[in-house]
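Student: coordinates only, sequence not included:
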């Protein structure tokens, strides 16, 4: 009988210790840094200044006579527009703009072309298809191609991005390794990084990747610009 009482006492002590020491202590997630702290305005402005000085060259698979420079005035609203190159409609080309989209990454947005009508992009409500009519949406559009990939590899990168649809927006711009959520330029970067080991990041902001860095990466070249 005595041994039973001792056994029950030991069990009670063990359970009490488990409740006290094994109880999970809530850990408050540290807030994601503000976009303007990750991408300081002055540095972003300098990046865009450099990005806009890049020469426009033919896309892979194109020939020199496809290059064109057009200066025109849109009669409907008298907006002067300048275009150089051929608008990206090939699957796997990259689109970048200086315009912010819905207050996410400041001063910039990026997407990958899926076809003539669609891009894959990450907006505030997550990864999704968007319209491939950026000249109508943004004041400046830049088209890019990755130097070392084939046309088939570019298409596979776009398909990889399409496979991430439905995942939420990533507000932690430094956490580019997560594949549970994406911000716009992280999504484009991750497709070429994961499939081919190509790093489009210039590391100006550490691991965080601003859309302008996709233009300035030595792994890409500019194939199109449109400004209005």
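Tutor: All right, it came through fine. None of the values given here were measured: they were computed from a predicted structure.

Student: make it CA atoms for all contacts and neighbour counts henceforth
Tutor: Noted.

Student: Can you pull up the most central residue in the protein?
Tutor: Most central residue of the chain, judged by C-alpha distance to the mean C-alpha position with CA atoms, centre = their mean, is residue 185 at 1.6 Å.

Student: Check it against this one:
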């Protein structure tokens, strides 16, 4: 079995797995097994072949955006922070910019990324679907040394299914974003972190039906981050009327801004 749980994004039929001491044939066998299991679970959850194909297309578009426009979006957001600071509006829209930016800077010298309630997004790691590979998302717990994440068991670093707490090592990862939520108060950041932690305490299972973002009986990774903030009255999905929320939609949302980008 693979011990290092770093999974590259997959657009069609190949899952690239980072590991130590494995031959190409071993990688291929593990990849094929995970992919077949993922497709099986998507279908059991109610997704059709057509829906899975459409989501593969979405994943391809998301990854292309991240790799071609992601840093441009980060620079645009940083410019907006500076403009809001100059105009005196920064405290109202992004209170963490002043209140916690020094703390975030200090934490960034460690493994941690972000503080309570922040949303973290990877466009390289996958948490459940070898066939779709839409990336991964997490939410920072009240204690910044932890995150709350939802993984499928086969992909989980702990080999546990669904929502659990994990060590916050996101600052050591590449191709990740840290997101702040527009117009949020300290109380809402705490509320979002608490909501996610409650799902971890209840050990909510992984949601294989990516088209059912509205259920609270199970969660996929970006759905968990979205729901934690939806419960605070802020919708951080990009396309708010549809039934799926991918990790990159959290990045492209008009209600989030990128405070950090590790390329």
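Tutor: Arrived safely, thanks for sending. Please read all numbers here as calculations on a predicted model, not as lab measurements.

Student: Which parts of the stretch 151-263 of the second structure are strands?
Tutor: In the stretch 151-263 of the second structure, the segments counted as strands under DSSP state E, counting those that start in this stretch are 162-167, 176-181, 256-262.

Student: Pipe those into TSV and attach mean neighbour count per row.
Tutor: As requested, the strands of the stretch 151-263 of the second structure are arranged in TSV below (neighbours: other CA atoms under 10 Å):
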stretch	mean neighbour count
strand 162-167	22
strand 176-181	26
strand 256-262	21
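
Student: closest to residue 56 of the second structure out of those strands?
Tutor: strand 176-181 (20.3 Å; CA to CA).

Student: same for the closest one, what does it pack against?
Tutor: Using 3 or more CA pairs under 8 Å, 6 or more residues apart in numbering; DSSP states H and E as the contact criterion, the neighbours of strand 176-181 of the second structure among helices and strands are strand 119-122, strand 256-262.

Student: Would you check the span in the first structure matched by the longest one?
Tutor: Pointing back at strand 256-262 of the second structure there. On the basis of TM-score structural alignment, strand 256-262 of the second structure is assigned to residues 220-226 in the first structure.

Student: with the second structure superposed, average distance for the matching stretch?
Tutor: Its match in the second structure and stretch 220-226 of the first structure itself, once the structures are fitted together, sit a mean 0.8 Å apart by mean CA distance after the TM-score superposition for the first structure.

Student: Show me what the residue nearest to the centre of the first structure aligns to in the second structure.
Tutor: Following TM-score structural alignment, the counterpart assigned to residue 185 of the first structure within the second structure is residue 222.

Student: try residue 164 of the first structure
Tutor: Superposed on the second structure with TM-score structural alignment, residue 164 of the first structure falls opposite residue 199.

Student: cool, and residue 6 of the first structure?
Tutor: Residue correspondence to the second structure (TM-score structural alignment): residue 6 of the first structure is left unmatched.

Student: which element is residue 6 of the first structure on?
Tutor: With the criterion set as DSSP states H and E, the secondary-structure element containing residue 6 of the first structure is helix 2-21.

Student: next one: the next helix or strand after that helix to chain centre, how far?
Tutor: Downstream of helix 2-21 of the first structure, the first helix or strand assigned by DSSP H and E is helix 35-38. In this view, helix 35-38 of the first structure has its centroid 15 Å away from the chain centroid, taken as CA atoms, centre = their mean, to the nearest Å.

Student: now residue 89 of the first structure, what's its secondary structure?
Tutor: At residue 89 of the first structure the chain is in coil, as set by DSSP: H, G, I helix; E, B strand; the rest coil.

Student: would you list the helices and strands packed on strand 176-181 of the second structure in JSON lines and tack on distance to residue 35 of the second structure?
Tutor: Formatted as JSON lines, the entries for those read as follows, by distance: least, CA to CA, whole Å:
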{"stretch": "strand 119-122", "distance to residue 35 of the second structure": "20"}
{"stretch": "strand 256-262", "distance to residue 35 of the second structure": "28"}
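
Student: Out of the ones you listed, which gets nearest to residue 167 of the second structure?
Tutor: Among those, the nearest to residue 167 of the second structure by CA to CA is strand 119-122 (13.1 Å).

Student: so the closest one aligns onto which residues of the first structure?
Tutor: Using TM-score structural alignment, the residues of the first structure aligned to strand 119-122 of the second structure are 94-97.

Student: mean deviation of that stretch from the second structure?
Tutor: Per the superposition on the second structure, stretch 94-97 of the first structure and its aligned residues are separated by 0.8 Å on average (mean CA distance after the TM-score superposition for the first structure).
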